[in-house]
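Participant: Need the 3D shape of this:
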Amino acid sequence: MNWKWSVVAILLIASISCMRNAKEKKELPVLGAKDVVRQDENGENYIDTVYAQIDDFSFTDQDSNTVTGDYYDGKVRVVDFFFTSCPTICPKMKKQMLRAYEEFKGNKNVKFLSHSIDTRHDSVPVLNDYANKLGIEANQWKMVTGPEDDIYSIADEYLVSASEDSTAPGGYVHSGAFVLIDQNHQIRGYYDGTLPKDVDQMMIDIKSLLEEE
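Facilitator: Predicted coordinates for the structure are as follows:
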């Protein structure tokens, strides 16, 4: 009898493991604004849902290269907002982003994109120095700057907060979220960039998006 119960126990453990994997790797929803439109196909009308995509943009990275939305066509990317002199959540966020970067290092289909919201201080040389201290490669993790209005506008596109605030530590406030964007420039997830467990789930979700290709 003992060996039979051992077999049952092994099967139960395997079943639970499969259930957990299925739960963790569930299909990700498309988030953000959507429009319901009427399409015509072969003379017949049908209702279709169209989800918003992140608009094109143009910024400058830590190597003085221009970065546009086209660079991320067909790629999964993780996006955040920060500033190099941030005394609060940014160090925690960068520690967690670096962990995800190391997990997917060398994967040409996974990119990381950090926008500085301190456009006066965070010049290209400052961003370059910051990136070098993290030990990251610009072809996979870009730190960008640009006109202040453009930075805040793209933050709105990602549905996260970013603004100057003289009463805040460091003079700025911003979301601590990591935003997961799919190969079609659509939002697929939000994660607390200061929490390891959230970033663990984000890495699972990145792998799920890669399997959607």
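Participant: CA atoms for contacts and neighbours, from now on please.
Facilitator: Will do.
Participant: where's the most centrally placed residue in the chain, which helix or strand?
Facilitator: Residue closest to the mean C-alpha point of the chain, counted by Cα atoms, centre = their mean, is residue 78 at 2.1 Å. Element membership for residue 78, per DSSP states H and E: strand 76-82.
Participant: Now the second one, please; I'll put the structures next to each other:
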Amino acid sequence: MIPIISIPNSLANFKEKNTNQNLRNRFSPSPLILFLITLCLFHTNCKKSEQTPSASVLPYFSGKDFDPVWVENPEKDLSLKKIPKSFALTEHTGNQILSKDWAPSEHLVVFFYATCHGICPLITRNLIQVEPNLSEFPNLKIFSISINPKEDTVPVLQNYRKTFQIKNPNWSFFTGKEKEIENFAKETCGAEMEGFSVERGKYEFVHTENIFLFDKDKYLRGIYRAKGTGDVQRLVEDLKKLRQKIN
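Facilitator: The predicted structure follows:
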């Protein structure tokens, strides 16, 4: 007769735990696999938030290279170019406004300085010429921002506006803090600055002929050359696209 050997409960429990642990080790993913899975999910979610480039939809601009991107939820992408909420300017009326208080409408932004005799008057005149084409956008705001705020005081801005006989109440001229304007021009608009010229005594922008279009949520949506009429006409068409998107 074969004797029956009784296995202690502690030994049986140990074997059961050891077997379960081996199973867990065999079927549990490694940290590397978990990382790769997480990365794939993140990439998939990012792809879902991006839209396919479309001629009927204006892009946003992202990163230091101002890459055009199409996204469904721009508020979730902090890399998109957007006017900072704390950006402060002083209007030709003497009123100071923060960008967070700007009217919820499209804005055209240009840079100038009052004593400029080159590109600045050209931009101003071109905008005056295309104003009739912008009449279908009654809420559109035009902001001419001085890059020489130390000299372009409120009275200087008022005189500049009077010189060009600008009557449009939605076209404002601004001065402000030099560093804030410079940062806004560089970081948000991509308007590179050469720096202060002792000989000329003025700040010089490399791309001073550009007009910048911001949507009602203050995101940068288009960059246009003020020289000629081709890009200005494209600007009008792009404004229509923004309005269609809203409606």
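Participant: Please state their TM-score.
Facilitator: Overlay of the two chains. TM-score (TM-score structural alignment, normalised by the length of structure 1): 0.73; 176 aligned residues with a Cα RMSD of 2.4 Å.
Participant: that older thread, can I assume the residue nearest to the centre of structure 1 is in contact with residue 115?
Facilitator: No: when contacts are counted by Cα atoms under 8 Å, residue 78 of structure 1 is not listed as touching residue 115 (11.1 Å).
Participant: circling back to that earlier point, the strand holding residue 78 of structure 1 maps to which residues in structure 2?
Facilitator: Under TM-score structural alignment, strand 76-82 of structure 1 corresponds to residues 106-112 of structure 2.
Participant: now that stretch, how far from the chain's geometric center?
Facilitator: The offset between the C-alpha centroid of stretch 106-112 of structure 2 and the centroid of the whole chain comes to 14 Å, using Cα atoms, centre = their mean, to the nearest Å.
Participant: Over to stretch 134-154 of structure 2?
Facilitator: On the basis of Cα atoms, centre = their mean, stretch 134-154 of structure 2 is displaced by 18 Å from the centre of the chain it belongs to.
Participant: Show me which positions of that stretch end up buried.
Facilitator: By 16 or more other Cα atoms under 10 Å, the buried positions in stretch 134-154 of structure 2 come out as 134, 137, 140-149, 152-154.
Participant: Keep only those of those that are in helices.
Facilitator: Counting by DSSP state H, those place residue 154 in helices.
Participant: quick one: contacts of stretch 201-213 of structure 2?
Facilitator: Outside stretch 201-213 of structure 2, the residues that touch it by Cα atoms under 8 Å, 6 or more residues apart in numbering are 106-112, 119-120, 123, 147-148, 189, 191-197, 220-227.
Participant: Could you report the separation of residue 17 of structure 2 from residue 157 of structure 2?
Facilitator: 82 Å (Cα to Cα, to the nearest Å).
Participant: The two: who's more crowded?
Facilitator: Neighbours per residue (other Cα atoms under 10 Å) separate residue 17 of structure 2 from residue 157, with residue 157 holding more: 26 against 12.
Participant: Is the more buried one in contact with residue 115, as I believe?
Facilitator: No: with contact defined as Cα under 8 Å, residue 157 of structure 2 does not reach residue 115; the gap is 10.6 Å.
Participant: mind checking the longest helix of structure 1?
Facilitator: With DSSP H as the criterion, structure 1 gives helix 2-24 as its longest helix.
Participant: which is the next helix or strand following that helix?
Facilitator: If you walk from helix 2-24 of structure 1 toward the C-terminus, the next helix or strand you reach (DSSP H and E) is strand 34-41.
Participant: so who does residue 181 of structure 2 touch?
Facilitator: 145, 147.
Participant: same thing but at 6 Å, please
Facilitator: Residue 181 of structure 2 makes no contacts at all, as judged by Cα atoms under 6 Å, 6 or more residues apart in numbering.
Participant: got the residue ranges for the strands in structure 2?
Facilitator: In chain order, structure 2 shows strands spanning 60-62, 67-69, 88-91, 96-98, 107-112, 141-146, 171-175, 193-196, 203-205, 210-214, 220-225, with DSSP state E as the criterion.
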